[in-house]
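**Q** show me how the following folds:
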Amino acid sequence: MLEQYVRKILTARVYDVAEETPLQSAYQLSQRLGNSILLKREDLQPVFSFKIRGAYNKIAQLSEAEKARGVVTASAGNHAQGVALAAKHLGIKATIVMPKTTPEIKVKAVRARGARVVLHGDAFPESLAHSLRLVEEKGFVYIHPYDDPDVIAGQGTVAMEILRQHQGALHAVFVPCGGGGLIAGVAAYIKYVRPEIKVIGVEPEDSNCLQAAMAAGERVSLPQVGLFADGVAVSQIGEHTFAVCRDYVDEVITVSSDEICAAMKDIYDDTRSITEPSGALAVAGIKKYVARSAIKDQNLVAIDSGANVNFDRLRHVAERAELGEQREAIIAVTIPENPGSFKRFCEAIGKRQITEFNYRFHSKEQAHIFVGVQTHPELDPRSELLKQLDEAGFPVIDLTENELAKLHIRHMVGGHNDAVINERLYRFEFPERPGALFNFLNKLGGHWNISMFHYRNHGAAEGRVLAALQVPDDEMHLVPEAFNSIGYPYWDETDNPAYKLFLAQ
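**A** Reported below is the predicted structural model:
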């Protein structure tokens, strides 16, 4: 199998449109981690992503009869732009089916490269189904984003360049993974030419389809995938890609959204470039691998796979990067409601920088404060802060890993309302599109009174809502059916300590 893929990689037709991207040293990150970290800058491609390689190689391999029929694909991201540019260069008609929820900037980018855009459905599965119908109805040739040998071979040229650009010792190459086209191509080439080099996949914790498949020994379908790193939000690894990965990928590391944000900041600090969340996965994986294995003085490559990020998402990234770096702690502290309490609390904090402070009167006896404090993973870890506050007599709860606190509570701290009864708290995610919030509120408000609501646009494909409903005990059994009819993922947060401290009745 490897020999066949290597032959296809060596003869892949990608350089008519793709660039040989640099392998760039990340000096500051290298110093911090005690290893030489090299970034393969696929974000510098003409479409700001490696996807142009596989798309062009596949389309270039089509017969003249197939080219005359035109090509179609379903994609809301980098693959769409890759197919559009490849088809334009080869003089082929291209149709790209995109969900109606696709940000306008991406729709314009595809149209600017000469492709016809069809907006269909609210989510990718509907767009995919429509693109396949067009294959049947119009005779178009479908260009798969990852599960195709020619696409895999095109992506594998990334590995060919890495080994040519760095011919010395190389401990591991870290590869972001969604459907597996890139990591399959990289693994096939590296394990054939330099089998001693490790190939390590990196996935988000909530989109780990390759890790799940390798653990099960077969392809599995995730019931739900996280959308923060939308470039790798795939529920099932490809069939062709898994055939390579199951034998030639050494391991898969998963990382949190906060760790991805921190990696985006790391890349910016070293290159002054802004990558997309999926493009920063490999760097996040390297940091986790180095911390776990304690290796030193090794050469490690991270594939920076793309830079197609909406500008308005950067607010959220900046908020979460310090948490991902373990340089900020989010805590809830109870202090006596009397003169001098704030002063004693500040003395207990010491010289640490307070990044956020939220307070509202709670009772005559005590106050609950929501605080962000600067920490350092080695010089001043979070555990030391918690210990000092506890020893100073301040009950403290660590909310740094509490998603509800980080997404919503920090923006809502305002005290309790004793007039509210039978309140239940739920967190939702819904597709971000025009009218989505209104439709969601309309459906939600038809059952029970909404006693609290928080929504904040993060510039992402999904909206995040916190809603409190007044549900009598004898109607609790009706809640699951009502929410399932709305059709959005939800979590019961009624027992979340952040809610109980700051907002519950």
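**Q** from here on, just use CA atoms for contacts and neighbour counts.
**A** Noted.
**Q** give the helix, strand or coil label for the residue nearest to residue 28 when sequence neighbours are not counted.
**A** Leaving aside its chain neighbours, residue 28 sits nearest to residue 270 (6.2 Å; criterion: C-alpha to C-alpha, 6 or more residues apart in numbering). Put simply, residue 270 is helix when judged by DSSP: H, G, I helix; E, B strand; the rest coil.
**Q** got it, and residue 358?
**A** Following three-state DSSP, residue 358 is assigned to strand.
**Q** look up the closest residue to it, ignoring the ones flanking it.
**A** Here the nearest residue to residue 358 in space, its sequence neighbours aside, is residue 370; by C-alpha to C-alpha, 6+ apart that works out to 5.0 Å.
**Q** any idea which element the one you found lies in?
**A** Applying DSSP states H and E as the criterion places residue 370 in strand 366-374.
**Q** next secondary structure after that strand?
**A** Following strand 366-374 toward the C-terminus (DSSP H and E): helix 382-391.
**Q** and that next one, what does it pack against?
**A** Helix 382-391 sits against helix 341-349, strand 396-398, with contacts defined as 3 or more C-alpha pairs under 8 Å, 6 or more residues apart in numbering; DSSP states H and E.
**Q** what residues sit buried inside stretch 214-228?
**A** 214, 219-220, 222, 225-228 (16 or more other C-alpha atoms under 10 Å).
**Q** swap that for stretch 354-368, sorry
**A** Quick answer for stretch 354-368 (16+ other C-alpha under 10 Å): 354, 358, 362, 367-368.
**Q** how about this one, so we can line them up?
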Amino acid sequence: MLQIDDIRAAAARLEGQLLRTPCVESRTLSQLTGCQVFLKFENLQYTASFKERGACNKLAQLTPEERSRGVIAMSAGNHAQGVAYHAQRLGLRAVIVMPRFTPGVKVERTRGFGAEVVLHGDTLDEARAHARALAERQGLVFVHPYDDEAIVAGQGTVALEMLADVPDLDTLVIAVGGGGLIAGMATAAKALRPGIEVVGVQTERFPAMVNAIKGTHHAQGSSTIAEGIAVGTPGEVNIPIVRERVDDLLLVDEGDIEQAIVMLLEIEKTLVEGAGAAGLAALLKHPQRFRGRRVGLVLCGGNIDPMLLASIIERGMVRAGRLARIAVNARDVPGNLARITALVAEAGANIDEVHHQRAFTLLAAQNVEIELVLQTRGREHVQQVIDLLNGAGFAAHVQ
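**A** The predicted model follows:
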């Protein structure tokens, strides 16, 4: 089984090859969650993910004969970019097989690092099978994203750095897909600080590691905004390590992850993808579990599709009451819309959208339902707008 010396050796190989990312306290998140939160900014790596640690460690150990053959990997994006970038840096041929659902930003960045990208299958398992077949056919060295000790050792260097910067952390909360990151980090953390608690986080839609370790039978979904941890089969190398060295595994839902993405963007001014927000999502969903503790979170990736991000931000605004949809019933006479908009302006809200509904309503024929989408300061502000409209004789309510 992987040991701390393997991770220290990986750290020596990685020295000077990638960024030693900062690990700093977030005072605002600490106040909001009730625990002391330290963030490890792996989204600041050149490829915007911790994955290049494992990729670099693996490629650095290839024999001259293996280097001449080139490498192949399967990935939803972050491992792909890590392998492609370090293969390019080392002058190796790299072929990357990616599922068809992979966000375009990850596909294009992988191509930008000089890799040959093959889109195949709807799942990681299908992409993996195709990559294995190509490896055998073309004599390429297969670089697995998480089921390889060299990869796991590279990922474990994250914990070495975190505990060097913040030695008295008592809890690590780590996103789990195939288990490479948490297996490596748990190995390093438990060796350096045996009393530290290591907690894994999976999305409810892809609970493969939870099922493997806890013996549960949670159903697997087909998609998640945390596609970086959308793994149907955890790594065989990682399962025994997780079973022995990880203290707990938690599940979070899509809404928790969306909220965490928006909070990190708004509070920390840092962009993370769904998997990168999973740790904070766990703190938000289980605040009592972590209250009063010194918690290290890994912002493990920042590659997110801009259109998905726009949707998440908008939905977050709705949840916070800062984007609200209200209905106003009024007589369908000239001037009423102007009066309504003037009242909204008087309340300090901004109108985003206006829609008149005359046909699809149970109101009297002389009346109209006016639907407004408003930008507000929050739920209390929305209620102020409603009260002002109702006080002026209009029947208004939140939809």
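**Q** if we can go back for a sec, which one of the helices and strands packed on helix 382-391 of the first structure lies nearest to residue 206 of the first structure?
**A** Counting by C-alpha to C-alpha, residue 206 of the first structure lies closest to strand 396-398 out of these; the figure is 22.3 Å.
**Q** which residues are in contact with the closest one?
**A** 329-334, 386, 389-390 (C-alpha atoms under 8 Å, 6 or more residues apart in numbering).
**Q** how about JSON lines for those residues, with distance to residue 17 of the first structure and neighbour count added?
**A** What follows is the contacts of strand 396-398 of the first structure, written out as JSON lines (distance: C-alpha to C-alpha, whole Å; neighbours: other C-alpha atoms under 10 Å):
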{"residue": "329", "distance to residue 17 of the first structure": "46", "neighbour count": "26"}
{"residue": "330", "distance to residue 17 of the first structure": "47", "neighbour count": "24"}
{"residue": "331", "distance to residue 17 of the first structure": "51", "neighbour count": "23"}
{"residue": "332", "distance to residue 17 of the first structure": "53", "neighbour count": "24"}
{"residue": "333", "distance to residue 17 of the first structure": "57", "neighbour count": "20"}
{"residue": "334", "distance to residue 17 of the first structure": "60", "neighbour count": "17"}
{"residue": "386", "distance to residue 17 of the first structure": "54", "neighbour count": "20"}
{"residue": "389", "distance to residue 17 of the first structure": "58", "neighbour count": "18"}
{"residue": "390", "distance to residue 17 of the first structure": "60", "neighbour count": "15"}
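**Q** what ranges does the stretch 201-350 of the second structure have for its helices?
**A** 208-214, 238-245, 254-267, 278-285, 287-290, 306-319, 336-346 (DSSP state H, counting those that start in this stretch).
**Q** and among those, the most buried is which?
**A** Comparing the helices of the stretch 201-350 of the second structure on average neighbours per residue, with mean count of other C-alpha atoms under 10 Å, the densest one is helix 278-285 at a mean of 27.
**Q** the first structure: matching residues for that helix?
**A** Counting by TM-score structural alignment, helix 278-285 of the second structure pairs with residues 281-288 of the first structure.
**Q** how far apart are the matching stretch and its match in the second structure?
**A** Here the mean offset of stretch 281-288 of the first structure against the second structure after fitting is 1.6 Å, by mean C-alpha distance after the TM-score superposition for the first structure.
**Q** hmm, who's touching that stretch?
**A** For stretch 281-288 of the first structure, contacts defined as C-alpha under 8 Å, 6+ apart pick out 33, 174-176, 201-204, 253-255, 259-260, 262-263, 267, 300, 302-304.
**Q** now stretch 323-341 of the first structure
**A** Contacts of stretch 323-341 of the first structure (C-alpha under 8 Å, 6+ apart): 256-262, 322, 342, 345, 355, 363-377, 381-382, 394-400, 406, 498, 501.
**Q** how about stretch 46-59 of the first structure?
**A** So stretch 46-59 of the first structure is contacted by 12-14, 17-19, 42-43, 45, 67, 78-79, 81-83, 85-87, 143, 145-146, 150-155, 157, 305-308 (C-alpha under 8 Å, 6+ apart).
**Q** PyMOL command for the buried members of the residues you listed?
**A** Applying 16+ other C-alpha under 10 Å to these, the buried members can be selected in PyMOL as follows:
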select buried, resi 12+13+14+17+18+42+43+45+67+78+79+81+82+83+85+86+87+143+145+146+150+151+152+153+154+155+157+305+306+307+308
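**Q** returning to that earlier point: and which of the buried residues of stretch 354-368 of the first structure is nearest residue 279 of the first structure?
**A** residue 354 (31.1 Å).
**Q** contacts only, for the closest one.
**A** By C-alpha under 8 Å, 6+ apart, the neighbours of residue 354 of the first structure are 371-374.
**Q** check the buried residues of stretch 354-368 of the first structure and tell me the two furthest apart.
**A** It's 354 and 362 that sit farthest apart of these, by C-alpha to C-alpha, at 21.6 Å.
**Q** rewinding a little: any idea how far the residue nearest to residue 358 of the first structure lies from residue 354 of the first structure?
**A** Per C-alpha to C-alpha, to the nearest Å, residue 370 of the first structure is found 11 Å from residue 354 of the first structure.
**Q** then residue 425 of the first structure?
**A** Residue 425 of the first structure sits 29 Å away from residue 354 of the first structure, going by C-alpha to C-alpha.
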